[in-house]
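Colleague: show me how the following folds:
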Amino acid sequence: MTTADVSVRVAWSQDAAAIAAVQLRAWERRYDALLPSLLAERGLDPETHAAAWQASLTRPPEARHRALVALERVRVVGFALTGPATDPDADPAVDGEIGEFTIDPGHLRQGHGSRLLQAAVDTLLADGFTRVTTWVDSTDDALRAFLTSAGWDADGATRELADETGAGTVKQVRLHTATA
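Modeller: Predicted coordinates:
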């Protein structure tokens, strides 16, 4: 019997292109109808997106902002962003958030999400946060089911994100969990 070489670690600046590629593939799957306008209005291409990730990984806003990557051998197959919660009703001293949680569509249901989620929550706990929130697209039943099976619950908060042209919107719900 063989086992896969899988892990989660803090992202390095050298992971920028791989993270950008995973994010763009996930967006393609998630926002199929909106993606052409998002890419056009933001001028996103793989190289530009990777450069933005490079800058973000090199200079995070503060020490408690982290990017974690899920690996299969040396290949990045997912990532999560952690840091202080930014919602108006959050207390950034005790409320942390997973700002993004993405697994490459070709690597779903292989355990990467569970490892990455646990590492993200452990990172936030180590940073002193006692509650964690994340926003989930209201139509992403798979991610919501995954998170609720891991003990997360909706807290009643919702929001609607619109692209800059107003042509497309994404409705989201907020989920939360305690870290300890």
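
Colleague: from here on, just use CA atoms for contacts and neighbour counts.
Modeller: OK.

Colleague: please identify the helix or strand for the closest residue in space to residue 7 that isn't next to it in sequence.
Modeller: Once flanking residues are discounted, residue 7 sits nearest to residue 71: 5.2 Å by C-alpha to C-alpha, 6 or more residues apart in numbering. Taking DSSP states H and E as the criterion, residue 71 maps to strand 66-72.

Colleague: before we move on, back to that, distance of the residue nearest to residue 7 from residue 118?
Modeller: 14 Å (C-alpha to C-alpha, to the nearest Å).

Colleague: mind checking which of those two has more residues around it?
Modeller: residue 71 (19 against 13; other C-alpha atoms under 10 Å).

Colleague: my read is that the more buried one contacts residue 104, right?
Modeller: No - under the criterion of C-alpha atoms under 8 Å, residue 71 makes no contact with residue 104, lying 10.7 Å away.

Colleague: which neighbours do the two share?
Modeller: 77-78 (C-alpha atoms under 8 Å, 6 or more residues apart in numbering).

Colleague: returning to what we had before: report the next helix or strand after the strand holding residue 71 in sequence order.
Modeller: strand 75-84.

Colleague: Proceed likewise with the subsequent sequence, for comparison:
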Amino acid sequence: MRIARPDDVDEITEIQARTWRFAYAKVLPEAVLAELDTEAARSDWADALAGGAAEVHVATEGDWTVGFCAAGHAPESEVADANGALPADAATIGLIATLLVEPRWARRGHGGRLLHAAATGLRNAGATRGIAWLPEADTASRKFYTRAGWAEDGTVRVLDAGGTPVRELRVTGPLTVTLQD
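Modeller: Below you'll find the predicted structure:
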């Protein structure tokens, strides 16, 4: 486990593309999935690693990069309820923007270690709790966050993914992460 470096951009981009194609093939249109490993996607990750709003951690196994997690301060638009009202602790909420482990490296604890590293970074930056948005159809990620002590908070959003609506649920939880079986 370590902080991502600029030379991790290609691996991060490829892990996102492979993982999303595996996990979301029935949720997202092929045109959206095809955009994940383009130069534009690489450029976005290069910008994130060059001092963006998120801290990016990578999980490694041996010489392989097997997963990553991007986390940072949650913008107001991410923490507001469905009516736009902000919770009292809005200024201290961290966002797990993405947490992905390539499927062939799953079930080895990488996701838990990534969440722990991100949560620690968020706590050190002054966050008191975290949130993440998950596609409703992604039951594996919902189970993962539940094992980490996070729960759905009742907030739902619908994103336009290339003309296909994708319903996402928001989960929230503590930044003292302990995974439970």
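
Colleague: residue 42 of the second structure matches what in the first structure?
Modeller: Aligning on TM-score structural alignment places residue 42 of the second structure opposite residue 50 in the first structure.

Colleague: relative to residue 19 of the first structure, how far out is that match?
Modeller: Taking C-alpha to C-alpha as the measure, residue 50 of the first structure falls 8 Å from residue 19 of the first structure.

Colleague: how much space separates the counterpart of the residue nearest to residue 7 of the first structure in the second structure from residue 146 of the second structure?
Modeller: Using TM-score structural alignment, the partner of residue 71 of the first structure in the second structure is residue 60. Distance, residue 60 of the second structure to residue 146 of the second structure, using C-alpha to C-alpha: 24 Å.

Colleague: what of residue 72 of the second structure?
Modeller: 20 Å.

Colleague: and if you look at residue 63 of the second structure?
Modeller: For residue 63 of the second structure, the distance to residue 146 of the second structure - C-alpha to C-alpha - is 30 Å.

Colleague: kindly report the same for residue 75 of the second structure.
Modeller: Distance from residue 75 of the second structure to residue 146 of the second structure, by C-alpha to C-alpha: 23 Å.

Colleague: check residue 67 of the second structure too.
Modeller: In terms of C-alpha to C-alpha, residue 67 of the second structure sits 20 Å off from residue 146 of the second structure.

Colleague: more crowded one of the two?
Modeller: Between residue 67 of the second structure and residue 146, residue 67 has the larger neighbour count (other C-alpha under 10 Å), namely 26 against 18.

Colleague: next, count neighbours for the closest residue in space to that one that isn't next to it in sequence.
Modeller: Nearest non-adjacent residue to residue 67 of the second structure, counting by C-alpha to C-alpha, 6+ apart: residue 101, 4.0 Å away. Neighbours of residue 101 of the second structure under the rule other C-alpha under 10 Å: 24.

Colleague: now do residue 7 of the second structure
Modeller: Neighbour number of residue 7 of the second structure under other C-alpha under 10 Å is 10.

Colleague: can you tell me what it aligns to in the first structure?
Modeller: With TM-score structural alignment as the criterion, residue 7 of the second structure matches residue 14.

Colleague: could you verify that its match is part of a helix?
Modeller: Yes - under DSSP: H, G, I helix; E, B strand; the rest coil, residue 14 of the first structure sits within a helix.

Colleague: how about the contacts made by it?
Modeller: Taking C-alpha under 8 Å, 6+ apart, one finds residue 54 in contact with residue 14 of the first structure.

Colleague: circling back: now for the residue nearest to residue 7 of the first structure: which residues touch it?
Modeller: Contacts of residue 71 of the first structure by C-alpha under 8 Å, 6+ apart are 6-9, 77-78, 112.

Colleague: with distance to residue 129 of the first structure and secondary structure added, can I get the residues you listed in TSV?
Modeller: Output for those, formatted as TSV (distance: C-alpha to C-alpha, whole Å; DSSP: H, G, I helix; E, B strand; the rest coil):
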residue	distance to residue 129 of the first structure	secondary structure
6	27	strand
7	23	strand
8	20	strand
9	19	strand
77	26	strand
78	23	strand
112	23	helix
